[in-house]
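K.L.:
Predicted model and sequence follow; I will ask about them next.
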Amino acid sequence: MAAGVYNQAIGAFQSHSLVNNFNHQQKFNNIGRLVVTKDFISSNCLSRKNFSVIQCIASQTSEVDTASSSSRSKTSARDTHTKSNEAALILVRHGESLWNEKNLFTGCVDVPLSKKGIDEAIEAGKRISSIPVDLIFTSALIRAQMTAMLAMTQHRRRKVPIIVHNESEQAREWSQIFGEDTRKHSIPVITAWQLNERMYGGLQGLNKLQTAERYGKEKVHEWRRSYSIPPPNGESLEMCAERAVAYFRDQIEPQLLSGKNIMISAHGNSLRSIIMYLDKLTSQEVISLELSTGIPMLYIFKEGRFIRRGSPIGPTEAGVYAYTRRLALYRQRLDDVLQ
């Protein structure tokens, strides 16, 4: 148990370092280090809460990017009485993968996008091209990362998404960006295994129709659509939700509270888990929730509440920007600057 808590604490600390490192580029030997031992954690009952992200990315202002805040929180934004800035939260399930195309159980196998999936990712980018994005979170799997990167090629701000590497001292030092102007025109991309698709265990790589013939349609449906029953040696939706929602609360929600506009590119089950939390769905309601590949969903985070706004229809669709005055002003500034 102590080892599990140790890994959670280190993971949260590293995620905090990812965000902080991108905007405060320094030689690693000048950065103060935190040394945590298993004995220290075990004796002090350290939890994820102690390592919640409490320092958000330094705001970078321009004539278009005006939203910023220095608010910090050690608890979930829903549990605080601090008034927050309005922020946009975009959720997008990755485009079709090569194994989706072949109707295979994919789970945590790292499979890239298909040609259709690439097109879906680009179309998703067009739909959100006038919605501000300050920070991107993706799973550790390539299909989610490809979707985020391809989507951002369509954004009207033309900022470059850059994956932040914090897995080692050398990775941190070698991936530094020294140009101040270059940093201002970049968007940090943070990858997290906690946002991965649920692990399908012994089903991964099997054809879905053949698996139904082998085990029976009812049994396979139970594995795929029940909340608490996992497939053989795999994760249930409940288990996936435990890690995905904990990561969202600890690492992503504080960024929204600070006024950062966030995009999450992830998977059907990890996103269903997060939507269950955002919309306060029951376990019965979430199992019937279906998410299409490559279709972004927009939430507005304001005063500790998540307001679901649905999906933008296309790059010329105006309705979604009328949901809030701030989004309308952002789009108008884009029109003025880029026309």
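P.N.:
Right, received. Where do you want to start? Residues are numbered from 1 along each chain as shown.
K.L.:
rest of the way, CA atoms for contacts and neighbours
P.N.:
Fine.
K.L.:
tell me the helices in the stretch 201-339 of the chain, going along the chain?
P.N.:
In order along the chain, the stretch 201-339 of the chain carries the following helices (DSSP state H, counting those that start in this stretch): 208-215, 217-225, 237-247, 253-257, 268-279, 283-286, 325-338.
K.L.:
Spatially nearest residue to residue 38 (excluding sequence neighbours)?
P.N.:
If the residues on either side of it in the chain are set aside, residue 38 comes closest to residue 6, at 5.9 Å by C-alpha to C-alpha, 6 or more residues apart in numbering.
K.L.:
Make sure the one you found is indeed in a helix.
P.N.:
Yes: using DSSP: H, G, I helix; E, B strand; the rest coil, the assignment for residue 6 is a helix.
K.L.:
hang on, isn't residue 307 packed against residue 280?
P.N.:
No: counting by C-alpha atoms under 8 Å, residue 307 sits too far from residue 280 to count as a contact (11.5 Å).
K.L.:
So for the two, which sits in the more crowded spot?
P.N.:
Just comparing residue 307 and residue 280: by other C-alpha atoms under 10 Å the higher neighbour count belongs to residue 307, 15 against 11.
K.L.:
OK, contacts around the more buried one?
P.N.:
With C-alpha atoms under 8 Å, 6 or more residues apart in numbering as the criterion, the residues that contact residue 307 are 299, 300, 301.
K.L.:
Second structure for comparison follows:
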Amino acid sequence: MGRLVLLRHGESQWNLENRFTGWVDVPLSQRGMQEAKNAGDKLRGFTFDRAFTSVLVRANETLRIVLEAIGQTTIPIEKDKALNERMYGELQGLNKAETAKKYGDEQVKIWRRSFDVRPPGGESLKDTAERVLPYYARHIKPYVLKGETILIAAHGNSLRALVMELERLSREQVLELNIPTGAPLLYEFDQNGNVVSHRYL
């Protein structure tokens, strides 16, 4: 039985400051480092065959802290920008509350939570899914089908795109999906690659 653990990075400095982060390389906050350590504690019973992460430092640092905590620092790790956070374009670096005052709460909610509406100069969740899902199918799913245990450290929206696929969520359902920072989400698969269970650890 293949197992896949999805882990959104710990709180970043811009999460703390309530800013749109996107592809800007922002480090973990002190709380984010602790969240990563806590995730490591929850994953102590797992033996991972390999790990995947984005190229952004907050996901890389989360993965490093987790693997150190569970004593598995020598497993193969593949980094790829396909797993990067959604690119927020002109909103990157802006405070979310100030952006809502400028454009209106409803418009900002549409940019943040709709499936196929892009923020100015940025990506929609649909755009994000169009890079995440082919990468998953080519580079990660074959290992799951072999029965391996895989860890992905990535981001709120890249993981939302993947969860939408794994759980067969509708466009409407994915709008309300929120993946918390530092909370490992375990999926177990049968030999055909179908999800048989999923839960937060």
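P.N.:
Cool, the structure landed. Source: prediction; values computed, not measured.
K.L.:
residues in the first structure aligned with stretch 123-134 of the second structure?
P.N.:
Counterpart in the first structure of stretch 123-134 of the second structure, with TM-score structural alignment as the criterion, is residues 235-246.
K.L.:
Identify, out of the helices of the stretch 201-339 of the first structure, the most deeply packed stretch.
P.N.:
Stretch with highest mean neighbour count among the helices of the stretch 201-339 of the first structure: helix 253-257 (a mean of 26; mean count of other C-alpha atoms under 10 Å).
K.L.:
after superposition, how close is it to the second structure?
P.N.:
With mean C-alpha distance after the TM-score superposition for the first structure, helix 253-257 of the first structure departs from the second structure by a mean of 0.8 Å once superposed.
K.L.:
Distance of the residue nearest the centre of the second structure relative to residue 56 of the second structure?
P.N.:
In the second structure, the C-alpha closest to the average C-alpha coordinate belongs to residue 155, at a distance of 2.8 Å (C-alpha atoms, centre = their mean). Noted for residue 155 of the second structure: a distance of 9 Å to residue 56 of the second structure, by C-alpha to C-alpha, to the nearest Å.
K.L.:
what's the overlap in contacts for these two?
P.N.:
Jointly contacting residue 155 of the second structure and residue 56 under the rule C-alpha under 8 Å, 6+ apart are residue 84.
K.L.:
hmm, back to that, out of the helices of the stretch 201-339 of the first structure, which is closest to residue 126 of the first structure?
P.N.:
Taking C-alpha to C-alpha as the criterion, helix 325-338 is the member of the helices of the stretch 201-339 of the first structure that comes nearest to residue 126 of the first structure, at 13.5 Å.
K.L.:
Just give me how far the closest one sits from the chain centre.
P.N.:
25 Å (C-alpha atoms, centre = their mean, to the nearest Å).
K.L.:
ok, residue 78 of the second structure - how many residues close by?
P.N.:
Here the number of neighbours of residue 78 of the second structure (other C-alpha under 10 Å) works out to 14.
K.L.:
tell me the secondary structure for the residue mapped onto it from the first structure?
P.N.:
Residue 78 of the second structure maps onto residue 190 of the first structure when the alignment is built from TM-score structural alignment. Of the three states, residue 190 of the first structure takes strand according to three-state DSSP.
K.L.:
where do the strands sit along the stretch 51-200 of the first structure?
P.N.:
Taking DSSP state E, counting those that start in this stretch as the criterion, the stretch 51-200 of the first structure carries its strands at 87-93, 135-139, 160-163, 186-192.
K.L.:
Just put those strands in JSON lines and tack on distance to residue 147 of the first structure.
P.N.:
JSON lines is the format used below for those (distance: least, C-alpha to C-alpha, whole Å):
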{"stretch": "strand 87-93", "distance to residue 147 of the first structure": "8"}
{"stretch": "strand 135-139", "distance to residue 147 of the first structure": "9"}
{"stretch": "strand 160-163", "distance to residue 147 of the first structure": "11"}
{"stretch": "strand 186-192", "distance to residue 147 of the first structure": "12"}
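K.L.:
No more questions from me, cheers.
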